[in-house]
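Asks: my questions concern the predicted model and sequence given below.
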Amino acid sequence: MRARLLTSGAAEGPVLSLDEPLSFWGAFEPRTGVILDVHHPQRGSCVKDTVLVMKETRGSGSAPGAIAEAIRLGTAPVAIVLAEPDINLAVGAEVAATLYGRRCVVACVSAAELERLRGARRVAIAADGAVMVD
């Protein structure tokens, strides 16, 4: 499988698959990495050091600041894999890489490939976009 990388870098970690989109502004706590949204099915889950898999995000232009802050604090996922690209997350991740030297890979795959990732235990994303599933 090959992902379209929206940011540079490589990452590996356990999969956290979300049933619903997540907003990184207000539904997620950057200081802890915990999902706060009372309506989200995975409320209470921690995204820290995971490969976060979800179809799309929910949010606004404030998402770059929230994800950049989580990356700075070390509470962000190591990678976010989406079926629908999100330029806001990519911008936030690249800003964090530039300012803080920390990365969160943001990548896109097809809807069918996303379903395959949902069932994985671990995922590794190489710098060239190659995706290895365990």
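Replies: Received the coordinates, thanks.
Asks: going forward, measure contacts between C-alpha atoms and count neighbours the same way
Replies: OK.
Asks: what's the first helix or strand after the longest helix belonging to the chain?
Replies: For the chain, the longest helix by residue count, based on DSSP state H, is helix 87-100. Counting by DSSP states H and E, the next helix or strand C-terminal to helix 87-100 is strand 105-108.
Asks: for the helix or strand following that next one, buried residues please.
Replies: On the C-terminal side of strand 105-108, the nearest following helix or strand under DSSP H and E is helix 111-118. Residues Leu114, Glu115, Leu117, Arg118 are the ones in helix 111-118 that count as buried (16 or more other CA atoms under 10 Å).
Asks: structure B:
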Amino acid sequence: MDYNELIKALSDKGLKVTPQRVAVLEALYEIKNHPSAEEIRQKLHSRYPSIAIGTIYNILDTFCEQGIIKKVKTDSDFVRYDVDMERHHHIYCENCNHIENYHDPELDELLKNYFEKKRIPNFHIHDFNLQIIGRYVEHQNKLNQNK
């Protein structure tokens, strides 16, 4: 996403365009891999050495509230951020804490159909996503070798 697209993404949501907001959004797109607030701070440190982690969290919360990004929690409640707003699920490696997007329209349709037929009492579903937890093959192979 280029600079003008970043500015447009903010202004389309009615947000004031500030250098810090643009920088945080740019970092989210550059890092891509579901960064944490601390990883974003590290990425921005050379250009914005005085930006506080609290400022970054506030910006990220605003972006979440406005539907620009989503929060993704790991199994250990570690919060990361996702700029991919299309329907998708997450693959989470419990060995290295890596989170990867998993797009599967067939799975989406299966879940949609399931919840249309099988209602949850006193609960209205407006969205769903899965976090698929496991280990990458190379991590599993190392574990098996150490046994």
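Replies: Yes, it's here. For clarity, every value in this text was computed on a predicted model and none was experimentally measured.
Asks: work out the TM-score between the chains.
Replies: TM-score for the superposed chains, counting by TM-score structural alignment, normalised by the length of structure 1: 0.30, backed by 68 aligned residues with a CA RMSD of 4.7 Å.
Asks: can you redo the buried residues of helix 111-118 of structure 1 as TSV with distance to Met132 of structure 1?
Replies: Converted to TSV, the buried residues of helix 111-118 of structure 1 look like this (distance: CA to CA, whole Å):
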residue	distance to Met132 of structure 1
Leu114	13
Glu115	14
Leu117	10
Arg118	13
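Asks: between those residues, which is nearest Phe28 of structure 1?
Replies: Arg118 (20.3 Å; CA to CA).
Asks: residues in contact with that closest one?
Replies: Val15, Leu16, Ser17, Val53 (CA atoms under 8 Å, 6 or more residues apart in numbering).
Asks: so the third one makes contact with Leu52?
Replies: Yes: in this structure, Ser17 of structure 1 sits in contact with Leu52. The criterion is CA atoms under 8 Å, and the distance is 6.0 Å.
Asks: what helix or strand is Tyr92 of structure 2 on?
Replies: Per DSSP H and E: strand 89-93 holds Tyr92 of structure 2.
Asks: Lys8 of structure 2: neighbour count?
Replies: If you count neighbours by other CA atoms under 10 Å, Lys8 of structure 2 ends up with 13.
Asks: list the buried residues for the helix or strand where it lies?
Replies: In the assignment (DSSP H and E), Lys8 of structure 2 maps to helix 3-12. Buried residues in helix 3-12 of structure 2, counted by 16+ other CA under 10 Å: Leu6, Ile7, Ala9, Leu10.
Asks: check which helices and strands that helix sits against.
Replies: helix 19-31 (3 or more CA pairs under 8 Å, 6 or more residues apart in numbering; DSSP states H and E).
Asks: check which element follows the helix it packs on along the chain.
Replies: Next along from helix 19-31 of structure 2, by DSSP H and E: helix 37-44.
Asks: next secondary structure after that following helix?
Replies: helix 53-65.
Asks: done for today, thanks.
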